[in-house]
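J.: My questions concern the predicted model and sequence given below.
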Amino acid sequence: MTRTLPSLDSLKAQAKQLRRAVAKGNPAALARAGAAAEGFTLREAQLVLAREYGYAGWHELVSAAGDKMIAERDLHRWFAVELNNDTWDQIEQDLSPGSTPAERERALYGAYAAALHWLEVGDEANHARAEHLISATAVAVGLPDVALRHARRCAQLVREHPEAMADWDHAFAAEGLARACAAAGLTREAAGHLARARSLTAALAGAGDRDVLERRLAAEPWFGLG
């Protein structure tokens, strides 16, 4: 008999709690982890939790829990946020053309999947941010043509729907265009977009937003662009 499924957020919290408990040597948690206790990862904790609920894997568990949600809209939003955050984590953990094919595919498909979910529940700002994520991922895995196409789409959305955007969306759009152009070898165009991104970043009202943009602008690769 399967256990009653809690919310998706609760399942995520339970998996993280199990991982932390195993790391601290909690006997009950170690028993639940079994042979996988050494070097126990979040993904392994999710698998243990899924099997405890009577499912073969985490994705099956998440899907079943999602079926219980009152509105499909909530499920789309949850996946959009999760995929967005997971893909940015991969980019920031040195994703590159030298990463394994599986790593590159996971990141790129995750970015596209996030965009699809945002198209179901988001607004123009969410769409623009999703296009920026696809572009950033494509740059990271060595697909400059793909990166440039999505960077330009991001910039188009920001330009056509200014009322939906935060001030930092304009800075991110310029940064994305600069990086994609640099990756594609369009150095002069890249330099212009980079100068605009820096100017927009300096003018941001929020210190936290400004810090995020400054860190993004400082991050490689810039393909030799100063």
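T.: Everything's here; your move.

J.: hey, let's count contacts and neighbours off CA atoms from now on
T.: OK.

J.: And the residue nearest the centre of the chain, how close does it get to residue 156?
T.: For the chain, residue 84 is the residue whose C-alpha lies nearest the centre (CA atoms, centre = their mean; 2.5 Å). Look at residue 84 and residue 156: by CA to CA, to the nearest Å, they are 20 Å apart.

J.: list the helices and strands the helix or strand hosting residue 118 packs on?
T.: Element membership for residue 118, per DSSP states H and E: helix 101-121. Where contact means 3 or more CA pairs under 8 Å, 6 or more residues apart in numbering; DSSP states H and E, helix 101-121 is packed against helix 72-92, helix 124-141.

J.: tell me how far stretch 59-77 is from the chain's mean position?
T.: 19 Å (CA atoms, centre = their mean, to the nearest Å).

J.: Pasting the second one now:
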Amino acid sequence: MMEHREIAVKCFNSTWDLIDKKDRTEEEVLQMIHMAHASRYHWGEIGTPVNFTRGEWQISRVYALAGMGESALYHAKHALKFCVDHNIGDFDLAFAYESLARAYSVLDLQTEKDVEIARAKDAAELISKKEDKDYFLSELASI
């Protein structure tokens, strides 16, 4: 029987495969949502606040891709809360702001989106690895 960590990793990675897929069917969108939640649940059983932050970020991204802005925003706020409450910085903090900006974009709230993009850019300045910073900025530009 698989353990929590193994299931969490498998679901997280399978969710990424669907995030990266260009043309998802409605069934794949639903599968992506379920897998992201399953991953977060299993990380919640055995993980750390960093895992929780990344899980909430991934769920937010999935909902943004599905066009479900309110759900994306709900999970983006949780990603940021884990960062703030547990002093998690670097690219996790930047991506928490990115997820807020993306959710606001889906909700067509331009002012809020612009505020979070500015916060994300500020947080990006604190990303220690150049390749992580470059990747983050490319993701931010996709909003």
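T.: Structure's in. What do you need? Every value quoted in this text rests on a predicted model; they were computed, and no experiment measured them.

J.: Work out the TM-score between the chains.
T.: Put the two chains on top of each other and the TM-score (TM-score structural alignment, normalised by the length of structure 2) is 0.92; 143 aligned residues with a CA RMSD of 1.4 Å.

J.: just to revisit the earlier point, which residue numbers in structure 2 does the helix holding residue 118 of structure 1 align to?
T.: Mapping helix 101-121 of structure 1 onto structure 2 (TM-score structural alignment) gives residues 26-46.

J.: tell me which residues in the matching stretch are buried?
T.: 29, 32-33, 35-44 (16 or more other CA atoms under 10 Å).

J.: again, but for stretch 183-196 of structure 1
T.: Buried residues in stretch 183-196 of structure 1 (16+ other CA under 10 Å): 183-184, 187, 190-191, 193-194, 196.

J.: In structure 2, what range does that stretch match?
T.: Using TM-score structural alignment, stretch 183-196 of structure 1 pairs with 106-119 in structure 2.

J.: Next one: the closest residue to residue 32 of structure 1 other than its chain neighbours from residue 27 of structure 1, what distance?
T.: Nearest non-adjacent residue to residue 32 of structure 1, counting by CA to CA, 6 or more residues apart in numbering: residue 48, 7.2 Å away. Distance of residue 48 of structure 1 to residue 27 of structure 1, given as CA to CA: 15 Å.

J.: if we can go back for a sec, after superposition, how close is the helix holding residue 118 of structure 1 to structure 2?
T.: Its aligned residues in structure 2 lie a mean 0.6 Å from helix 101-121 of structure 1 after superposition (mean CA distance after the TM-score superposition for structure 1).

J.: same question, stretch 190-198 of structure 1
T.: Stretch 190-198 of structure 1 sits 0.9 Å off on average (mean CA distance after the TM-score superposition for structure 1).

J.: residues in contact with that stretch?
T.: For stretch 190-198 of structure 1, the external contacting residues (CA atoms under 8 Å, 6 or more residues apart in numbering) are 170-175, 177-182, 217, 225-226.

J.: Without its sequence neighbours, what residue ends up closest to residue 125 of structure 2?
T.: Using CA to CA, 6+ apart, the closest residue to residue 125 of structure 2 is residue 133 (7.8 Å).

J.: which residue in structure 1 lines up with the one you found?
T.: By TM-score structural alignment, residue 133 of structure 2 lines up with residue 210.

J.: Would you mind confirming that its match is in contact with residue 202?
T.: Yes. Counting by CA atoms under 8 Å, residue 210 of structure 1 touches residue 202, with 6.9 Å between them.

J.: can you tell me which residue in structure 1 aligns to residue 5 of structure 2?
T.: Using TM-score structural alignment, residue 5 of structure 2 pairs with residue 77 in structure 1.

J.: hmm, back to that, need the contact list for the residue nearest to residue 125 of structure 2.
T.: Per CA under 8 Å, 6+ apart, neighbours of residue 133 of structure 2: 91, 124-125, 127.

J.: Looking at residue 48 and residue 27 of structure 1 now, which is surrounded by more residues?
T.: residue 48 (22 against 11; other CA atoms under 10 Å).

J.: secondary structure element for the more buried one?
T.: Assigned by DSSP H and E, residue 48 of structure 1 falls in helix 42-52.

J.: what does residue 198 of structure 1 give?
T.: helix 187-202.

J.: Mean per-residue distance, the helix or strand that that helix is followed by versus structure 2.
T.: Following helix 187-202 of structure 1 in sequence order, the next helix or strand is helix 207-218 (DSSP H and E). Mean deviation of helix 207-218 of structure 1 relative to structure 2 after superposition (mean CA distance after the TM-score superposition for structure 1): 1.8 Å.
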